[in-house]
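**Student:** For reference, the sequence and a predicted model appear below.
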Amino acid sequence: MARGRTKAIALKRLKDKKLEYERSGRMPSQTTPYLKDWLDRWLDEIVKPRLRPSTLATYRSTVEALIKPAIGGVRLGRLEPKHFRLMEEYITKGDDTCDPPRKPRSSATAGSAWRTLHKALDDAVKEGIIESNPSDRAEAPRVVYTERKILTPVQAGQLINAENDVMWHLMWRLAYETGMRQGERLGLTNSEIQLIDNAVCIVVEWQLKVYNNVKGVRDIPSSLGARHVTGKAYLVPPKTNAGRRVIPLPESLAVELGRYIKGTGRTNSDDLVFVQADGTPLNRMIETRAWKKALNRVGLPDDYVPHSARHTAATAMAQLGMSDKVRESIMGHSDISVTNRVYTHVGTADASKAINGVETLLALEPANPRVLDRSATPA
């Protein structure tokens, strides 16, 4: 339906609206929509209401930078295996003749673009725009994974022992001894620390996320169950049910964490354990700066990333001979193959299994409250 001051204006508006609906696939037509037009509709209408803002931003970036420029001008009904090969070539080979030149990207990036496009075309099938997903007839890019650079347990212990700020000392211990994700550590709340079967445990229920492209809570799907903290910061549940897990703490770590909570003096209304001096949440940039200082302090290069601590933790657990079930539970993976294939780095130390736990592998020194600086603030 369209309105106008005159019948002619109303008819023109109706015609324009019809053409727009046909262009984006909302209305049947003799031709299928261009891929670029379908992707716009797919992002804004179909996946936006159900995705986390960070995931949506990743999808949008992939669509705009990789898929549209490569094959966006092809109609959905005309997509063939050759178009998927063209997209892979566009991504992995780059182009020196462009202004500015387009740098080649990794096979992992090509694989990510292929998976995003596959999802979009699956939804096109569900919407009745095409009968089958053309990417099912094409071969997915062969992804060559590079092993992440990680600290050995001994190096991790050196980093922890050399840290003189009590908050970061705890952060590094949680990262290496429990394998907690960065967002889970930054978003740790007092209510998540519970006594279960006479053991102090962390019941992972939240992770801290900063959504720079979100204007307010209304832009976040209600099904996500996000809790606004301040500014662009939100507490959100883990992505999967496996992410909601119980992690028992080593006794010395539990004692140190309890001592920190009682003596820190930093209060906030969001129940967060770790905050800045003014009570506002930490963020990735603040932790990265502290992380690089910690690496430099023990003479290690600063090209390790905080997430690598999770890999070290998984590797240490494998060296200890922990069962797949236990490691899967602690790491929060729904499939042990992820723990084994991505996070566990097998080395010569696996030949002699340790028996005294990750804490012993890290060779940690007892925390000295007189050495740890409670007054230090994140820089």
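**Tutor:** Yes, it's here.

**Student:** make it CA atoms for all contacts and neighbour counts henceforth
**Tutor:** Fine.

**Student:** what secondary structure does the closest residue in space to A254 that isn't next to it in sequence sit in?
**Tutor:** Counting by CA to CA, 6 or more residues apart in numbering, A254 lies nearest to V200, which is 6.2 Å off, once chain neighbours are set aside. Assigned state for V200: strand (three-state reduction, DSSP: H, G, I helix; E, B strand; the rest coil).

**Student:** residues in contact with V200?
**Tutor:** Counting by CA atoms under 8 Å, 6 or more residues apart in numbering, V200 touches 193-194, 248-249, 251, 254.

**Student:** Can I get the buried part of the residues you listed as one PyMOL selection?
**Tutor:** A single PyMOL command is used to select the members of the contacts of V200 judged buried by 16 or more other CA atoms under 10 Å:
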select buried, resi 193+248+249+254
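
**Student:** Tell me the one of the contacts of V200 nearest R284?
**Tutor:** I193 (22.0 Å; CA to CA).

**Student:** Below is structure B, check it against A:
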Amino acid sequence: MAKTPISAPAPLELPGAAADLVAEATRWLAYLRSERRLSPKTLEAYTRDLRQCLAFLNEHWDAQVSIKRFAALEAGDIRAFMACRRADEIGGRSLMRALAGLRSFGRFLEREGKGKVGALSAIRAPKVGKSLPKPIQIAGAKRLADASERAGENREPWIWARDAAVMALLYGSGLRISEALGLKRRDVPLPGKGDTLIVTGKGNKTRMVPVLQNVLSLIQDYVAVCPHPLPPQGPIFVGARGGPLSPRIIQLTMERLRGALGLPDSATPHALRHSFATHLLSRGGELRAIQELLGHASLSTTQIYTGIDSERLFEVYKTAHPRA
């Protein structure tokens, strides 16, 4: 079988692995990056999981892990690795991701004619309890987008305006924080000049989302007072020194506001996206339309919000019904 044509990046650091396995692991990650277009965070997690697995196997076998040795993995070896990770109090979701990454690497080796790692497919994925996202109440979500709520903070007014605009965009259009901060100034219409945005989501996939006029007005208010140049091809949201705005800044802003507004710890920037979906659904929004707005590849991902809405309905029932 012909090898997949992949450019050769710098070799990975994989203690306990032989040179041939390091070379194939490096090519595998390059393939995931260039062909599968996985996100940097997923690639980082897969690299970490593979490094931990190989370090464990190196100690488990007391020998370097070569391609031949890795292909001869037995189910007991994988179970021992998973048990070791469990002992470190790693959750089921992280274990499931680690197993998915190792299976992906095994399939890559098989396609490249390096042997079949049958043990990986024989292991059942760990059970993961379903946890529903925790949306923010409508009143709280609106207050997060109010610049006047930040007036007591020891920061410049243009930063208050910027943070309010970002929060309003996350809630008003259901964007991921990376999507909001990835917007260029040319991507955002002026108030009254448009009502949609083209955003780039996971896997560099683009989609069109609606944007409210009051959100565009908040963004324009921020642009008008921002002391840094905002060229059309540059990011519309910038940090204190004029560079791209870090997601961590918005996360810290949310942490400060939680206390001031009496919001729970679950109130994060991403919770605004959950709130967007939940509030649309509770007001009659169609699940398929919400899937498109959120940029979910699968409808099953969006269906989790029906669970949230059911919880809300049952709470209403229990508190309002005379016989409850």
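**Tutor:** Looks like it came in fine. Only a predicted model underlies this, so the values are computations on that prediction, with no experimental measurement involved.

**Student:** Still touching in the second structure? Go through the contacts of V200 of the first structure.
**Tutor:** Retained in the second structure by both residues aligned by TM-score structural alignment, their matches' CA atoms under 8 Å are the following of the contacts of V200 of the first structure: 194, 248-249, 251.

**Student:** hang on, isn't T280 of the first structure packed against N268?
**Tutor:** Yes. Using CA atoms under 8 Å, T280 of the first structure is in contact with N268, at 7.2 Å.

**Student:** Of the two, which one has the most company?
**Tutor:** The neighbour comparison of T280 of the first structure against N268 (other CA atoms under 10 Å) goes to T280, with 19 against 16.

**Student:** how much space between the aligned residue in the second structure for the more buried one and W158 of the second structure?
**Tutor:** Alignment note (TM-score structural alignment): T280 of the first structure maps to G243 of the second structure. Separation of G243 of the second structure from W158 of the second structure (CA to CA, to the nearest Å): 15 Å.

**Student:** Spell out which helix or strand contains I198 of the second structure, please.
**Tutor:** strand 196-200 (DSSP states H and E).

**Student:** just checking, next helix/strand downstream of that strand?
**Tutor:** By DSSP H and E, the next helix or strand past strand 196-200 of the second structure is strand 206-210.

**Student:** what's that following strand aligned against in the first structure?
**Tutor:** Taking TM-score structural alignment as the measure, the first structure aligns residues 244-248 with strand 206-210 of the second structure.

**Student:** same deal with stretch 285-293 of the second structure?
**Tutor:** Using TM-score structural alignment, stretch 285-293 of the second structure pairs with 322-330 in the first structure.

**Student:** gap between that stretch and the chain center?
**Tutor:** Chain-centre distance of stretch 322-330 of the first structure: 21 Å, with CA atoms, centre = their mean, to the nearest Å.

**Student:** Over to stretch 122-141 of the first structure?
**Tutor:** The answer for stretch 122-141 of the first structure is 26 Å, by CA atoms, centre = their mean.

**Student:** Ok, stretch 59-77 of the second structure next?
**Tutor:** On CA atoms, centre = their mean, the centre of stretch 59-77 of the second structure falls 32 Å from the chain's centre.

**Student:** Same question for stretch 128-137 of the second structure.
**Tutor:** 15 Å.
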